[in-house]
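Chemist: Kindly return the folded structure for what I paste below:
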Amino acid sequence: MLAAKYDVKDFDHFVPKRFDPKNLHPDLFIHAKLKDILPAVFKDDDHYRSLLGDLLSARLVKDDLDQALSDRDEVLRDFGAEIRDQADSFHHYFYNVLSLHPMTHPKTAQLISLGTIVAGSVGMHCKLLFERARPVQYWPGLLPVLPTPPHPSFPSNHATQAYTVAFLIADALGSPMDRGIGQYLASLADRIAVNREKAGVHFWSDSEAGRRLAQDVKDQLMAIPFVRDDLLAVCCEELADFATPAKSS
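Modeler: I've put the predicted structure just below:
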């Protein structure tokens, strides 16, 4: 037996004095912080009804279905591989746009995980609040290219998560969403959201609801000291090449 041959003290040189957070997957790092983050982010249900309720209408459903069916063969030929690649995690798309790796940009990677995990939680709450059916449940002939998730459609969590990440990073860098790196982050979020519509698993109005909800989630996150003073501040340092220079007074 190993224990009979060696004394515990013989293993002391194997025991680290501390665990470097950079070696922890950014998703796991954020999961450890959720008990303090989520209570500060969630609002009451009336808030979400006021924010998103106008997007739920029979007219929008018809318009959304018409849009989803438009040029479908061409869309799937051109975007099918990307749609499937983004079906689960899409962190790597933000990594690519920003030329980063979690080991070289740990706080930025954690910020991306923060946006996806927290926005996903708020988005799922709203899904169960509104309980909108999926496009294929309105129009079975749509034939989605991905398995339709067995939970409500509205809002799109891919949209909520992607826009939340884009808004957080753009704010950290002082970049507007229509210029500089902000426009590329916004374009990526748009593309991730629209790909879910092209796949046949979301309506346009699901994506728009996700964009609105993302702005709301971002505003709540920005008020949390850990997010503002730790993640966002260091993210700006890690991505200094993308930061918008401060205007001189």
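
Chemist: use CA for all of it now, contacts and neighbours both
Modeler: Fine.

Chemist: mind listing what residue 173 touches?
Modeler: 236, 239-240, 242-244 (C-alpha atoms under 8 Å, 6 or more residues apart in numbering).

Chemist: distance of the residue nearest the centre of the chain from residue 43?
Modeler: For the chain, residue 161 is the residue whose C-alpha lies nearest the centre (C-alpha atoms, centre = their mean; 2.3 Å). Here residue 161 is placed at a distance of 17 Å from residue 43 (C-alpha to C-alpha, to the nearest Å).

Chemist: can you give me the helices in the chain?
Modeler: Under the criterion DSSP state H, the chain carries helices at the ranges 2-5, 26-31, 34-41, 45-52, 58-69, 72-85, 91-98, 106-130, 135-138, 157-172, 180-199, 204-222, 225, 233-238.

Chemist: and those helices as TSV, adding distance to residue 18?
Modeler: Shown next, in TSV, are the helices of the chain (distance: least, C-alpha to C-alpha, whole Å):
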stretch	distance to residue 18
helix 2-5	25
helix 26-31	15
helix 34-41	22
helix 45-52	42
helix 58-69	52
helix 72-85	36
helix 91-98	27
helix 106-130	17
helix 135-138	50
helix 157-172	29
helix 180-199	35
helix 204-222	28
helix 225	24
helix 233-238	21
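
Chemist: Could you also give me the structure for this next sequence, so I can compare it with the first?
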Amino acid sequence: MSSGAEQSMFRVARFNSFVFQKMMDYSEDDFVAQNPGADHPEFWHADLQAHMYLRDFLERNPGWMDEYKMAAERGGAPAQQMSAKQLKTQTLHIIDATAEREGRFAEAIHQDDGNSAIGYWLGMIGVDPVRHPATYLMIRVARLIGEHVVMCLKGHYRGSRPSIVCPAIVPLFDPPATPSFPSGHALQSYLISNVIAGALLEFPQSSPPIKEEEPGAGPLYDLAKRVAYNRVVAGVHFPCDNEAGLRVAYQCFLHLKNIPSFWTDQDSLKARVQREFPHYAS
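Modeler: Below is the predicted model:
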């Protein structure tokens, strides 16, 4: 069900009254349209329309969970599976990162909300949800699929947050009420950058990743890395949570590229994004 706040953005009250009926001059034969037009998906709210692509993703990749668990574990491990040495190293990284809090304070707090974080990509690319509905939808699809994947992985690993493991770490804000491993912000950030860089190959100085363990190049990936690292600075993630998110995002990207409606059809979402930004399309 859509939230009340979401509905209020797009809906206004309408009603039929007795006075309205008296104003109308119509016969019973003209009461309804004979050939009503289709309610085209492109007019859906992007958050809700994105579920169609999530459905395609799940149907086309039934074994994704096992594959993504292996990718996550190549990036690290949840706190309870680390050795004492690994846990000490990861914890010291977080404590050292707190020195950067002053310069990243407002940014880290703003990005804690997923919708606010998406605004950084919209601003970098120059996306207006009204003028660029396909590009906006692609970003929302990446966020939704990333969220679904990461929550399933978090539920499997149930990794403790850093401040639970080490009380000396005082988070910048209350940690989310979800497990720590892998990082959702990292997975979603890199996945958004992956699909945009993959669709818009001429985006300045940017290119999608060619290896699981490495991000792509350019400002889209600088942004993803910064958003992910801000979670370490804030004390709500271990660095290895981000590494796991990076690797899983790469596997998600590979699977998304095999979905016809998203990537390979003539009128796929990718093709529509390229028509919106022809100067960035190859």
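
Chemist: Per the alignment, the residue nearest to the centre of structure 1 pairs with which residue of structure 2?
Modeler: The pairwise alignment with structure 2 assigns residue 161 of structure 1 to residue 188, based on TM-score structural alignment.

Chemist: aligned partner of residue 117 of structure 1 in structure 2?
Modeler: Superposed on structure 2 with TM-score structural alignment, residue 117 of structure 1 falls opposite residue 144.

Chemist: Could you report the neighbour count for its match?
Modeler: 19 (other C-alpha atoms under 10 Å).

Chemist: From what I see, it and residue 55 are in contact.
Modeler: No - judged on C-alpha atoms under 8 Å, residue 144 of structure 2 makes no contact with residue 55 at a distance of 10.9 Å.

Chemist: hmm, back to that, ok, and the contacts of residue 173 of structure 1 in structure 2?
Modeler: Among the contacts of residue 173 of structure 1, the contacts conserved in structure 2 (both residues aligned by TM-score structural alignment, their matches' C-alpha atoms under 8 Å) are 236, 239, 242-243.

Chemist: Max pairwise distance over the residues you listed: which two?
Modeler: Largest separation among these by C-alpha to C-alpha: 236 and 242, giving 8.4 Å.

Chemist: Who has more neighbours out of these two?
Modeler: residue 236 (21 against 17).

Chemist: right, and the match of residue 161 of structure 1 touches residue 247 too?
Modeler: No - the pair residue 188 of structure 2 and residue 247 fails to qualify as a contact (C-alpha under 8 Å) at a distance of 11.2 Å.

Chemist: picking that back up, how close does the match of residue 117 of structure 1 sit to residue 278 of structure 2?
Modeler: 26 Å.

Chemist: try residue 220 of structure 2
Modeler: Residue 220 of structure 2 is 18 Å from residue 278 of structure 2, where distance means C-alpha to C-alpha.

Chemist: higher neighbour count, these two?
Modeler: residue 220 (27 against 12).

Chemist: Quote the end-to-end distance of stretch 60-68 of structure 2.
Modeler: Per C-alpha to C-alpha, stretch 60-68 of structure 2 runs 15 Å from first to last residue.

Chemist: Which positions within that stretch qualify as buried?
Modeler: Residues of stretch 60-68 of structure 2 classed as buried by neighbour count (16 or more other C-alpha atoms under 10 Å): residue 68.

Chemist: Residues contacting it, please?
Modeler: With C-alpha under 8 Å, 6+ apart as the test, stretch 60-68 of structure 2 has contacts from 58, 149, 152-153, 248, 251, 255, 259.

Chemist: wait, which of those is closest to residue 240 of structure 2?
Modeler: Using C-alpha to C-alpha, the contacts of stretch 60-68 of structure 2 come closest to residue 240 of structure 2 at residue 248, 12.3 Å.

Chemist: Residue in structure 1 paired with that closest one?
Modeler: So residue 248 of structure 2 corresponds to residue 213, using TM-score structural alignment.

Chemist: Would you mind confirming that residue 61 of structure 1 is in contact with residue 203?
Modeler: Yes - counting by C-alpha under 8 Å, residue 203 is a contact partner of residue 61 of structure 1 at 7.3 Å.

Chemist: Those two: who's more crowded?
Modeler: Regarding residue 61 of structure 1 and residue 203, a neighbour count based on other C-alpha under 10 Å identifies residue 203 as having more, with 28 against 18.

Chemist: Next up, the contacts around the more buried one.
Modeler: Contacts here follow C-alpha under 8 Å, 6+ apart; on that basis residue 203 of structure 1 touches 61, 64-65, 68, 134-135, 153, 197.

Chemist: Off-centre distance for stretch 34-52 of structure 1?
Modeler: 16 Å (C-alpha atoms, centre = their mean, to the nearest Å).

Chemist: Ignore what I typed, I meant stretch 240-247 of structure 2.
Modeler: Averaged C-alpha coordinates place stretch 240-247 of structure 2 at 15 Å from its chain's average position (C-alpha atoms, centre = their mean).

Chemist: All set now, cheers.
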